[in-house]
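Engineer: The following comprises the amino acid sequence and a computationally predicted model.
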Amino acid sequence: MASVTFDGQRHKVYVGISIPPKHWDKEDQKALTRGYSHTSNGKINDTLKDPRERLLKCYDDHRAVGTFPSLATLKAVAEPVQAAPEPAPEQPIPEPEPAGPGFFTTFATWIESKALTQSPNTLRTYRTSLRHLRDLQQAEGYAVDFATVGNGFARHLLTKRNLVDSAVHKNLFRLKHFLTWAINNGFPVVADPKKFGWQLREQDILTLTRAEVQRLSDLDLSARPALDNARALFLIGVYTGLRFSDVAALRPEHIQADRLRVTTQKTRLTVTVPVRPEARPLLARVSEGTLRPLANQKLNGHLKELARLAEIDAPTERVR
């Protein structure tokens, strides 16, 4: 990725090349070339040199006439230059069909185009799927493009990435969404996106009993404010049914006398939620500004400690 910054704005231009992170020199911004395993990285540096020089020349040419290049112009400049056709031999030798044009670049650009209509978390999941496809190309040793995409993707997610059933389903859904858009916009997609699927088994829903919720609520956490903050966030979710992303985004203006009125982070739908009596003192902490939002992963770590303190330890079967 080329990061182009001017006039206080930063633009990302994807060049369609991937490399293992351990082979990349962050300080010098180039591929490592020392050592036996890095012997082929010199070609990557040579490949990156050309778009770097073309991007710099594009910027200089625009500044010379008092303008700035647009993001679309920068992306066009960074695209590989088409080689001049060679004269056909007297007896042409059949060659394999070329790979589809710029699959990874097109996917990345499509994701960025969704920024105005999708939440940051949704964009993050699409970038994760793109990263899985890059990993597939590196692990399997073939070019992933519009002609080959989908081959072995589910198997790669299961065996190499060790993803669970629901995660495989979601990654294939995102790929189908992109490929449907690509077909509608004239890209040479070979496979039928409708045939990409994964039989999804409904997840087991694990719940706490009323007694367990009460034990959690009754814990004396006056000496452990971090755990008390995490408990309050969790119990607001229990009492309101809101997703964690919506609990973390609660503000005083969302709280009315006996209800919450919230525009959800995931679906952008506005919902009205009645407030149970147990939730009111917790929501008062939101209004007072004394309840701190946490990252989901951090909250999960605190919940394990809270469950231990509340002796929530009933044996439970989970099928994976």
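Structural biologist: Thanks, I have it.

Engineer: can we go C-alpha only for contacts and neighbour counts from here?
Structural biologist: Noted.

Engineer: Near residue 13, how many other residues are there?
Structural biologist: The local packing of residue 13 (other C-alpha atoms under 10 Å) involves 22 other residues.

Engineer: how close does it get to residue 114?
Structural biologist: 16 Å (C-alpha to C-alpha, to the nearest Å).

Engineer: If we ignore the residues flanking it in sequence, what's nearest residue 250?
Structural biologist: Of all residues not flanking residue 250 in the chain, residue 286 sits nearest, at 7.2 Å (C-alpha to C-alpha, 6 or more residues apart in numbering).

Engineer: Could you report the distance from the one you found to residue 265?
Structural biologist: Separation of residue 286 from residue 265 (C-alpha to C-alpha): 18 Å.

Engineer: Those two - which one has more neighbours?
Structural biologist: When neighbours are counted by other C-alpha under 10 Å, residue 286 and residue 265 differ, and residue 286 comes out ahead with 23 against 19.

Engineer: second one coming, line it up with the first:
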Amino acid sequence: MATINFIVKGKKGYSNILIRFKNGRKFDYSASTELKVLPNHWSKAKQKVKNISDAIYKDEVNDHLFELEKFIIKEFNKDNSTGVFIDREWLKTKIANHFNRPTDELSLDKVYFLPFIERFIELAPSRIIKGKNKPVSKGTITKYNTTKNKLIEYQERFKTRLKFTDLNLTFYDKFVNYLNQEQNINLGTIGNYIGTIKTIARDAKLQGLPVHEHINHPKFFAPKVKADSIYLKDSEINIIYNHDYKGVERLENARDLFIIGLRTGLRISDFLRLKETNIKEGFIEIETKKTNQNVIIPMHPQVKAILEKHNGFPRKISDQKFNLHIKEVCKVAGFTQMVEGSLINSKTKRKEKGVFPKYKLVSSHICRRSFASNLYGEIPNMTIMAITGHQTEAQFLKYIKITPKENAKKLQEYWLKQKEENNFEKLNMKVAK
């Protein structure tokens, strides 16, 4: 017959409560629960902390002992019936499992979140992404590392060590508040951190680790903010294309690369690596680097003229130089009007909203957004999405930068065109009596 008893051997100070698990003459094992109690607060007869006012911890400890006893018996019945060897190490492991403690240093990543993230990052380069058939990108791994560093800062700030069981709504509120109020990080960036935490935690959950169920709660969400990025209208792109940069080669070269980006809708990782082999029968064909999507784009007249001028594609430059030079390209072309947007503060290293000269807000991201925004309403959305790579129309509509007034003007233009095509006549209205 299997029996469980709890023992306190100490005489002074807080002492460990031991568990003694005995099964007739088959075995008799003891191990520490690592729960503490003052010896004079312990009732050997009742096998629990006495119900006295001095023992303010009595309810918590007694609840733990009650749940532990049930857990040990349940695990014993399960393992013993399948031939698992029951020994003292088995007992120690089950106690650790019940209290969500690591059994040794090698199993820290099965209890604590940060060691798991470190192992998750370490294995990322060899992990193949479903649907893309390629490893995790360097950019994604960088995102994992920045999230890990924020969690390290959080642990140091609150003198804690996050377990999987700690990933609940209390942690969520505390972490978001810490980033937003103490570190002055905007909600969009916080949303990226939360999204990464959820991704990694769900992977841990799939591995059978004790991730708190709140990780999938609707309130454990990644905050999103509407992008305040600007875009260039078609008329503005034409100004840049036609501007005389007076033979300054770096500006002319950057301008030509910029026009290719604006007229193809490709990401910078794609349009800066275009070469002659991507031109087929007057179309640009490329497999996108980020999504592995094959896209075919008709060649815009401006792109065709640039290729003829260079007898191929313009000189290649780095992403960093491209972003630096196109700001000057836009400044020289006269885009100095003050507009609302967000820029990184060089002192705080935080993105801050404000009013800035338009050219300062220009970056490579403007290419794809301008392409989509300018074509919106002119051709079917699905045609634009086939090039931009948006999976849903909802995503696409959030991405484009068309103001309500611009939408109203498009409708106005449509009605005027409809009036001309149908030769509407002015109706003489009479009041009915």
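Structural biologist: Sure, I can see it. Values in this document were obtained by computation on a predicted structure and should not be read as measured data.

Engineer: show me where the stretch 201-320 of structure 1 has helices.
Structural biologist: 210-218, 225-240, 244-248, 280-288, 296-309 (DSSP state H, counting those that start in this stretch).

Engineer: Reformat the ones you listed as JSON lines; add distance to residue 98 of structure 1.
Structural biologist: Shown next, in JSON lines, are the helices of the stretch 201-320 of structure 1 (distance: least, C-alpha to C-alpha, whole Å):
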{"stretch": "helix 210-218", "distance to residue 98 of structure 1": "60"}
{"stretch": "helix 225-240", "distance to residue 98 of structure 1": "52"}
{"stretch": "helix 244-248", "distance to residue 98 of structure 1": "44"}
{"stretch": "helix 280-288", "distance to residue 98 of structure 1": "58"}
{"stretch": "helix 296-309", "distance to residue 98 of structure 1": "44"}
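
Engineer: Can you say which of the ones you listed is nearest to residue 46 of structure 1?
Structural biologist: Closest to residue 46 of structure 1 of the helices of the stretch 201-320 of structure 1, according to C-alpha to C-alpha: helix 296-309, at 40.5 Å.

Engineer: Mind giving me the packing neighbours of the closest one?
Structural biologist: helix 225-240 (3 or more C-alpha pairs under 8 Å, 6 or more residues apart in numbering; DSSP states H and E).

Engineer: so where is the helix it packs on in structure 2?
Structural biologist: Under the alignment (TM-score structural alignment), helix 225-240 of structure 1 falls on residues 249-264 in structure 2.

Engineer: Aligned to residue 194 of structure 2, what sits in structure 1?
Structural biologist: So, by TM-score structural alignment, residue 194 of structure 2 is matched to residue 172.

Engineer: For that match, which three-state class applies?
Structural biologist: What DSSP: H, G, I helix; E, B strand; the rest coil gives for residue 172 of structure 1 is helix.

Engineer: what does stretch 184-204 of structure 1 rub up against?
Structural biologist: 100, 146-150, 165-166, 168-169, 172-173, 176, 179-180, 182-183, 318-319 (C-alpha atoms under 8 Å, 6 or more residues apart in numbering).

Engineer: any idea where the strands of structure 1 begin and end?
Structural biologist: Secondary structure of structure 1 (DSSP state E): strands located at 2-6, 9-13, 24-25, 30-31, 259-263, 270-274.

Engineer: re earlier: buried residues, the match of helix 225-240 of structure 1. List them.
Structural biologist: Buried residues in stretch 249-264 of structure 2, counted by 16 or more other C-alpha atoms under 10 Å: 250-264.

Engineer: With stretch 260-268 of structure 1 instead?
Structural biologist: Result for stretch 260-268 of structure 1 [16+ other C-alpha under 10 Å]: buried residues 260, 262, 263, 264, 265.

Engineer: Straight-line length of stretch 180-200 of structure 1, end to end?
Structural biologist: End-to-end for stretch 180-200 of structure 1, by C-alpha to C-alpha: 21 Å.

Engineer: ok, now stretch 228-245 of structure 2?
Structural biologist: Start-to-end, stretch 228-245 of structure 2 (C-alpha to C-alpha) is 29 Å.

Engineer: Give me the distance from it to the chain's centre.
Structural biologist: 32 Å (C-alpha atoms, centre = their mean, to the nearest Å).

Engineer: Return the member of the buried residues of stretch 260-268 of structure 1 nearest to residue 250 of structure 1.
Structural biologist: residue 262 (7.9 Å).

Engineer: Show me what that closest one lines up with in structure 2.
Structural biologist: Per TM-score structural alignment, residue 262 of structure 1 is aligned with residue 286.

Engineer: so how far is residue 298 of structure 2 from its match?
Structural biologist: 12 Å.

Engineer: how much space between residue 283 of structure 1 and residue 250 of structure 1?
Structural biologist: 9 Å.

Engineer: Those two: which has the busier surroundings?
Structural biologist: Neighbour comparison, residue 283 of structure 1 and residue 250: the larger count goes to residue 283, with 22 against 19 (by other C-alpha under 10 Å).

Engineer: Report the contact partners of that one.
Structural biologist: Contacts of residue 283 of structure 1 by C-alpha under 8 Å, 6+ apart are 236, 255.

Engineer: For the stretch 101-250 of structure 2, just list every one of the helices.
Structural biologist: Secondary structure of the stretch 101-250 of structure 2 by DSSP H, counting those that start in this stretch: the helices cover 113-123, 138-158, 169-177, 187-206, 234-242, 249-264.

Engineer: Now the fifth one: buried residues?
Structural biologist: It refers to helix 234-242 of structure 2. So for helix 234-242 of structure 2, counting by 16+ other C-alpha under 10 Å, buried means 237, 240, 241.

Engineer: The first one too?
Structural biologist: Using 16+ other C-alpha under 10 Å as the test for burial, helix 113-123 of structure 2 gives 113, 114, 115, 116, 117, 120, 121.

Engineer: What is it packed up against?
Structural biologist: helix 138-158, helix 187-206.

Engineer: and the angle from it to helix 187-206?
Structural biologist: 90 degrees (axes from the mean of the first three to the mean of the last three C-alpha atoms, to 10 degrees).

Engineer: hang on, isn't residue 254 of structure 2 packed against residue 324?
Structural biologist: No. The pair formed by residue 254 of structure 2 and residue 324 falls short of the contact definition of C-alpha atoms under 8 Å, at 9.4 Å.

Engineer: What number of neighbouring residues does the equivalent of residue 131 of structure 1 over in structure 2 come out with?
Structural biologist: Here residue 131 of structure 1 is matched to residue 149 in structure 2, going by TM-score structural alignment. With neighbours defined by other C-alpha under 10 Å, the count for residue 149 of structure 2 comes to 13.

Engineer: Now do the contacts for residue 149 of structure 2.
Structural biologist: Contacts of residue 149 of structure 2 (C-alpha under 8 Å, 6+ apart): none.
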